[in-house]
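Q: Sequence plus the predicted model coming up.
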Amino acid sequence: MSHTSTILVVEDDAIVRMLIVDVLEELEFTVLEAADAGEALAQVRNTDQIIDLMMTDVGLPDMDGKQLATKVRELRATLPILFASGYAENIDVPAGMQVIGKPFSIDQLRDKVKSML
């Protein structure tokens, strides 16, 4: 079997982040965490770190998820990015990026992540 996919979860709400991480780990993904865009970019800049997918909240304290995605894509041009938003239907996202509406079920999250990897 291939390596376990590594997902970077960017979410400023610690409880929400913990829940997402728990779900993804239960689905046997390796999970990296970031509380804000700054932490996320530090992980992305670490070229030794494998990241197969970034899941980010749209509303982050230091920059929004779309700004973060733009910066991440400058560093890792092909990284799939999943936005989590309470306003999913109102977001236009570039190619290779998708949106999951909050609140989402474990099944929805699993299916979305697997479809992107």
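A: Okay, I see it.
Q: CA atoms for contacts and neighbours, from now on please.
A: OK.
Q: residues in contact with residue 99?
A: For residue 99, the contacting residues are 82-85, 88, 91, 93, by Cα atoms under 8 Å, 6 or more residues apart in numbering.
Q: Buried subset of those residues as a ChimeraX selection?
A: To isolate the buried members of these in ChimeraX, using 16 or more other Cα atoms under 10 Å:
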select :82,83,84,85
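Q: One more to weigh against that first structure:
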Amino acid sequence: MCDVLVVEDQAIVRMVLVDMLEDEGLAVREAATPEDALRFMEGPAGCSVLVTDIDLGVAGMDGFVVAARGRHHTPDLSVLFLSGRPSHFNGRSYSEKERTLIKPFRREELLTAVRALLSH
């Protein structure tokens, strides 16, 4: 089982996120598409925390959908939602197993949010 699964359709952003998390000693998997993420989450390994961009470049399959479908297989999955558009977070309520970050964010903000989610 990995600590964190990063789902981001922009390769450079995904690489930076993975590098930051791995530099902290976390076991990280990455997915470029929602489909790749779901295949991994539906497998036997799974991850404790899902870090997902909201806009994944696929119609009808945003980060909220990926998280919801991932929770069918791992009900206690913690999720960090990322977006460059703060309006994506409007009108939604979040549980203690969910956090949000608005891009751009600092490395320490990412690590603080992931650590908090791992501790749940």
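A: Done, it's in. Just so we're clear, the structure is a prediction, and the values are computed from it rather than from any experiment.
Q: quick revisit: rebuild the contacts of residue 99 of the first structure as a markdown table, extending it with distance to residue 100 of the first structure and secondary structure.
A: Below are those laid out as a markdown table (distance: Cα to Cα, whole Å; DSSP: H, G, I helix; E, B strand; the rest coil):
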| residue | distance to residue 100 of the first structure | secondary structure |
| --- | --- | --- |
| 82 | 7 | strand |
| 83 | 6 | strand |
| 84 | 5 | strand |
| 85 | 6 | strand |
| 88 | 6 | helix |
| 91 | 10 | coil |
| 93 | 11 | coil |
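Q: Using CSV, lay out the contacts of residue 99 of the first structure together with distance to residue 22 of the first structure.
A: What follows is the contacts of residue 99 of the first structure, written out as CSV (distance: Cα to Cα, whole Å):
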residue, distance to residue 22 of the first structure
82, 17
83, 18
84, 16
85, 19
88, 22
91, 26
93, 26
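Q: of the contacts of residue 99 of the first structure, closest to residue 106 of the first structure?
A: residue 84 (13.1 Å; Cα to Cα).
Q: and that closest one, what pairs with it in the second structure?
A: In the second structure, the residue matched to residue 84 of the first structure (TM-score structural alignment) is residue 82.
Q: Go ahead and confirm that match touches residue 54.
A: Yes: between residue 82 of the second structure and residue 54 a contact is recorded at 6.0 Å, counting by Cα atoms under 8 Å.
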